[in-house]
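K.L.:
Predicted model and sequence below, questions to follow.
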Amino acid sequence: MKHKNIDISIVIPLLNEESNIRELFKQLRRVLEKAVEAFEIIFVDDGSTDQSFAVLKGLHQEYPDSVRVIKFSRNFGQQPAIAAGLKQAQGKAVVVMDADLQDPPEVIGQFIAKWKEGFDVVYGVRSQREGETFFKKFTAELFYKFIRKISCVEIPANVGDFYLLDRKVVDVFIELKEHHRFNRGLVAWMGFKRGVVMYTRKARHSGVTKYSLTKMIRFALDAIMSFSFAPLRMISCFGIFLILFSIIILLIILCLKTFASTMIAGWVFIADSILFTGGLQLLAMGLIGEYLARIGEDTKARPLFVVEEVL
């Protein structure tokens, strides 16, 4: 049962952030006490191996009414951690953010102001990214351009896991059961009235990023596979290209042999046949992949539509 007296819930997934937790809580508490009457902060410990859970346990004992802690049995990943926090959140609106203080807590006040204006989803859009390498900035920009190009869902650029969701959006979100999650895409897929708040993303307060290159690649693949059939269709298109190319080569060979009496080596016909057969195989694989992708889309069990309001 939802506690109607809680105005705002803050969901914070974390992994090995013992040095940031208390500073983050102090800043959040200062901002939230000015902005709303009642709030809760939900920390989701995603299998930390340092003293993060001990720090969180201490905070919960000091502030049992406003601090809640979810501890995973192992590291399941940031996206499932966000989903777990949203499922437990009881506020009329929920803000998702990281624990590294790169996303400044004072921006939450602007989120709440936008929410009160009637926006159901409020994104934090990064106007600047301090303390990040050129490689990180370049790959992030490339990823967003690519996913926006191939996806059927409009996913905002320069948006991370720092946003506010109205209660009705959260209720729809927690009904989505898929395992390989790209939460930013799911939030965009649901629709609703969306607003943005521009902010400067700061350098980490302390510690190091937990997003290795391997995790970034896995995250990008989850996003692409969850919201686009483009890779499968590229295989089909390449197969069609090979078929057409092999037919053109065959026509050229026949013309040369018929009108120019040119001797054509036997291996040319063999190579062209292989090219044609390879194209057919790729086309068949792409078509089979399309059917499998549609089956996969059904197993995600996303609703066919989301109703915002009925009059």
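P.N.:
Yep, it's here.
K.L.:
switch to C-alpha atoms for all contacts and neighbour counts from now on
P.N.:
Fine.
K.L.:
OK, contacts around the spatially most central residue of the chain?
P.N.:
Nearest to the mean C-alpha position of the chain, counting by CA atoms, centre = their mean, stands residue 182 at 3.1 Å. Taking CA atoms under 8 Å, 6 or more residues apart in numbering, we find residue 182 in contact with 79, 219, 222-223, 226.
K.L.:
Buried members of the residues you listed into ChimeraX, please.
P.N.:
A single ChimeraX command is used to select the members of the contacts of residue 182 judged buried by 16 or more other CA atoms under 10 Å:
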select :79,219,223,226
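K.L.:
Now do the helices in the stretch 51-200 of the chain.
P.N.:
Using DSSP state H, counting those that start in this stretch, the helices of the stretch 51-200 of the chain run over 52-62, 78-88, 107-116, 134-150, 167-173, 183-190.
K.L.:
nearest to residue 22, of the ones you listed?
P.N.:
Of all those, helix 52-62 sits nearest to residue 22, with 7.7 Å by CA to CA.
K.L.:
packing partners for the closest one?
P.N.:
helix 21-35, strand 39-45, strand 67-71 (3 or more CA pairs under 8 Å, 6 or more residues apart in numbering; DSSP states H and E).
K.L.:
can you give me the offset of that helix from its chain's centre?
P.N.:
Helix 52-62 sits 29 Å away from the centroid of its parent chain (CA atoms, centre = their mean, to the nearest Å).
K.L.:
got a list of contacts for that helix?
P.N.:
Counting by CA under 8 Å, 6+ apart, 15-18, 21-22, 43, 45, 66-69, 71 sit against helix 52-62.
K.L.:
what do you get for stretch 90-102?
P.N.:
By CA under 8 Å, 6+ apart, stretch 90-102 touches 2-14, 17, 20-21, 24, 39-40, 82, 86, 103, 108, 161-167, 170, 201-207.
K.L.:
Any of those buried? List them.
P.N.:
Among the contacts of stretch 90-102, the ones that count as buried (16+ other CA under 10 Å) are 6-14, 17, 20-21, 24, 39-40, 82, 86, 103, 108, 161-167, 170, 201-202, 204.
K.L.:
now the contacts of helix 52-62: which count as buried?
P.N.:
15-18, 21-22, 43, 45, 66-69.
K.L.:
Identify the farthest-apart pair in the residues you listed.
P.N.:
Farthest apart among the buried ones among the contacts of helix 52-62 by CA to CA are 16 and 66. That separation is 21.7 Å.
K.L.:
what about stretch 233-253, distance to the chain center?
P.N.:
With CA atoms, centre = their mean, you get 36 Å for stretch 233-253.
K.L.:
picking that back up, narrow the contacts of stretch 90-102 to those in strands?
P.N.:
8-14, 39-40, 161-166, 201 (DSSP state E).
K.L.:
of all these, which comes closest to residue 289?
P.N.:
Of the ones in strands among the contacts of stretch 90-102, the one sitting nearest to residue 289 (CA to CA) turns out to be residue 161, at 30.9 Å.
K.L.:
For the nearest residue to that closest one once chain neighbours are set aside, give its distance to residue 66.
P.N.:
Leaving aside its sequence neighbours, residue 161 sits nearest to residue 97 (CA to CA, 6 or more residues apart in numbering; 5.8 Å). Using CA to CA, to the nearest Å, we find residue 97 at a distance of 17 Å from residue 66.
K.L.:
The structure to be compared is supplied as follows:
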Amino acid sequence: MSPKYSLIIPIYNEEATIAALYERIRAVIDRLDGSTEIILINDGSRDRSLPLMRELHHHDPRVCYLSLARNFGHQVAVTAGLNHVRGRVAIVMDADLQDPPELIPKMIEQWQQGYQVVYAQRTQRRKEGWFKRSTAYVFYRLLKQLADVEIPTDTGDFCLMDRQVVDVLNAMPERNRYIRGLRSWVGFRQTAVKFDRDPRFAGDAKYTFHQSLTLAISGLVSFSSVPLRISTYVGLFAAFVAVIMMILVFYWRIAYPGSPLTGLSTIVVAIFFLGAVQLLSIGILGEYIGRIYEEVKNRPLYTLSEVAGFEQVTEKAFDRDHPTQAHPEEIS
């Protein structure tokens, strides 16, 4: 029989946390009102994460795992988990224990009250540096102002989603995925559960500043066309400034023939200014064109090297989304 709840946990080099993660999750799911499957997704880990996942699967049949053929990134790993859920409810959480498993029963309570998406909203970020807190604060509020849909502030991927929402997400063909944005876009009844975010249990943060910035840009470009309009506005402003400068230079040449303002320095500043505007506009346009290029290639979103714990995987997950993959029974 299919489980009632499905936990989706992407893992990348988390050998130091897997044991503690499993113990805390087991303590929670043993008290739930229905059966639960734990879906671990190995996102190309280079440590002992995959062997530990195999051990957990042999020890506890509720533990299933997918092993991606290489590191495809956190959002793709979450998508792989969503493609394979069998429960009526999917719960997405990180493996570093910054997302506390003890919050799951409270999220389920909200689902039982009729909410189809329950997202965890951070009230505090314990032991995080001021720079990370400040940039996250600014980004979430900027995204909320610019995005075409209302994306809640201070939320990550830690959430509960009803099966109906999961099916809609799985039907979306997008390749540059920003799960928390897609989760907002689909609609349905949504609510927040607030919590204080703990520091990592062990190991180093897997999201570097560059990766966080890339994810932020992806979220902004995927859910807003405002950057394109900004480049247009900047171009109009540059044209206005150029006209003003032309009038001033013409005036200075007549009124002050020997003025240094009509010399080479003015021309150089104007060239650099217009060049910067052009490069900025081309860069913004390139972000959107790059996403179009990724979409039209139509490659599989991910490839799997190993699957275990799924007695039956729907044909939709393998044939439509991943037509080049072997059937899971052939892999294992």
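P.N.:
That came in fine, so what should we check first? The model shown is predicted, which means the values in this text are computed figures rather than measured ones.
K.L.:
Any idea what the TM-score is?
P.N.:
Here the superposed chains carry a TM-score of 0.83, computed using TM-score structural alignment, normalised by the length of structure 1; 295 aligned residues with a CA RMSD of 3.1 Å.
K.L.:
related to what we said a few turns ago, nearest to residue 280 of structure 1, out of the helices of the stretch 51-200 of structure 1?
P.N.:
Nearest to residue 280 of structure 1 among those is helix 134-150 (24.3 Å), distances taken as CA to CA.
K.L.:
State the span of structure 2 onto which that closest one is aligned.
P.N.:
Mapped onto structure 2 using TM-score structural alignment, helix 134-150 of structure 1 covers residues 130-146.
K.L.:
Kindly report the same for stretch 93-111 of structure 1.
P.N.:
Against structure 2, stretch 93-111 of structure 1 falls on residues 89-107 (TM-score structural alignment).
K.L.:
again with stretch 191-211 of structure 1
P.N.:
Mapped onto structure 2 using TM-score structural alignment, stretch 191-211 of structure 1 spans residues 187-207.
K.L.:
any idea how far that stretch is from the chain center?
P.N.:
Stretch 187-207 of structure 2 sits 13 Å away from the centroid of its parent chain (CA atoms, centre = their mean).
K.L.:
hmm, who's touching it?
P.N.:
With CA under 8 Å, 6+ apart, stretch 187-207 of structure 2 has contacts from 12, 14, 16-17, 96-100, 106-107, 110, 114-128, 165.
K.L.:
Show the buried residues in those.
P.N.:
12, 14, 17, 96-100, 107, 110, 115-122, 125, 165.
K.L.:
Could you check how far residue 12 of structure 2 is from residue 163 of structure 2?
P.N.:
26 Å.
K.L.:
now the host helix or strand of residue 298 of structure 1, how far from the centre of its chain.
P.N.:
Residue 298 of structure 1 belongs to helix 266-299 when elements are defined using DSSP states H and E. Taking CA atoms, centre = their mean, one finds the center of helix 266-299 of structure 1 at 30 Å from the center of the full chain.
K.L.:
got it, and stretch 28-41 of structure 1?
P.N.:
27 Å.
K.L.:
With stretch 77-85 of structure 1 instead?
P.N.:
Distance of stretch 77-85 of structure 1 from its chain centroid, counting by CA atoms, centre = their mean, is 11 Å.
K.L.:
So which residues make contact with that stretch?
P.N.:
Contacts of stretch 77-85 of structure 1 (CA under 8 Å, 6+ apart): 11-14, 42-46, 70, 96, 174, 179, 181-183.
K.L.:
let's see it at 6 Å
P.N.:
11, 13 (CA atoms under 6 Å, 6 or more residues apart in numbering).
K.L.:
repeat for stretch 135-142 of structure 2
P.N.:
With contact meaning CA under 6 Å, 6+ apart, stretch 135-142 of structure 2 is reached by residue 153.
K.L.:
For it, which residues meet the burial criterion?
P.N.:
Buried, per 16+ other CA under 10 Å, within stretch 135-142 of structure 2: 136, 139-140.
K.L.:
how big is the offset of that stretch relative to structure 1?
P.N.:
With mean CA distance after the TM-score superposition for structure 1, stretch 135-142 of structure 2 departs from structure 1 by a mean of 1.5 Å once superposed.
K.L.:
Run the chain-centre distance for that stretch.
P.N.:
Centre to centre, stretch against its chain (CA atoms, centre = their mean), the figure for stretch 135-142 of structure 2 is 15 Å.
K.L.:
just stretch 26-46 of structure 1 next, same as before
P.N.:
Here the centre of stretch 26-46 of structure 1 is set off from its chain's centre by 24 Å, with CA atoms, centre = their mean.
K.L.:
Onto which residues of structure 2 does that stretch map?
P.N.:
Using TM-score structural alignment, stretch 26-46 of structure 1 pairs with 23-43 in structure 2.
K.L.:
what residue of structure 1 takes the place of residue 219 of structure 2?
P.N.:
Using TM-score structural alignment, residue 219 of structure 2 sits opposite residue 223 in structure 1.
K.L.:
separation between the nearest residue to its match once chain neighbours are set aside and residue 130 of structure 1?
P.N.:
Of all residues not flanking residue 223 of structure 1 in the chain, residue 182 sits nearest, at 5.3 Å (CA to CA, 6+ apart). Distance, residue 182 of structure 1 to residue 130 of structure 1, using CA to CA: 24 Å.
K.L.:
ok, and the closest non-adjacent residue to the counterpart of residue 165 of structure 1 in structure 2?
P.N.:
Taking TM-score structural alignment, the alignment pairs residue 165 of structure 1 with residue 161 from structure 2. What sits nearest to residue 161 of structure 2 in space, not counting adjacent residues and going by CA to CA, 6+ apart, is residue 117, at 4.6 Å.
K.L.:
contacting residues for the alignment partner in structure 1 of the one you found?
P.N.:
Matched to structure 1 by TM-score structural alignment, residue 117 of structure 2 sits across from residue 121. Each residue near residue 121 of structure 1 by CA under 6 Å, 6+ apart is listed here: 164-165, 194.
K.L.:
try 8 Å
P.N.:
Neighbouring residues of residue 121 of structure 1 by CA under 8 Å, 6+ apart: 115, 163-166, 169, 192-195.
K.L.:
now swap in residue 152 of structure 2 and tell me
P.N.:
140, 144.
K.L.:
Starting from residue 10 of structure 2, give me the distance back to it.
P.N.:
22 Å.
K.L.:
Same question for residue 115 of structure 2.
P.N.:
For residue 115 of structure 2 relative to residue 10 of structure 2 (CA to CA), the value is 24 Å.
K.L.:
go on, residue 130 of structure 2?
P.N.:
27 Å.
K.L.:
If you drop the residues flanking it in sequence, what lies closest to residue 170 of structure 1?
P.N.:
Distances taken as CA to CA, 6+ apart place residue 86 nearest to residue 170 of structure 1, at 6.7 Å, with adjacent residues excluded.
K.L.:
State the distance from that neighbour to residue 175 of structure 1.
P.N.:
11 Å.
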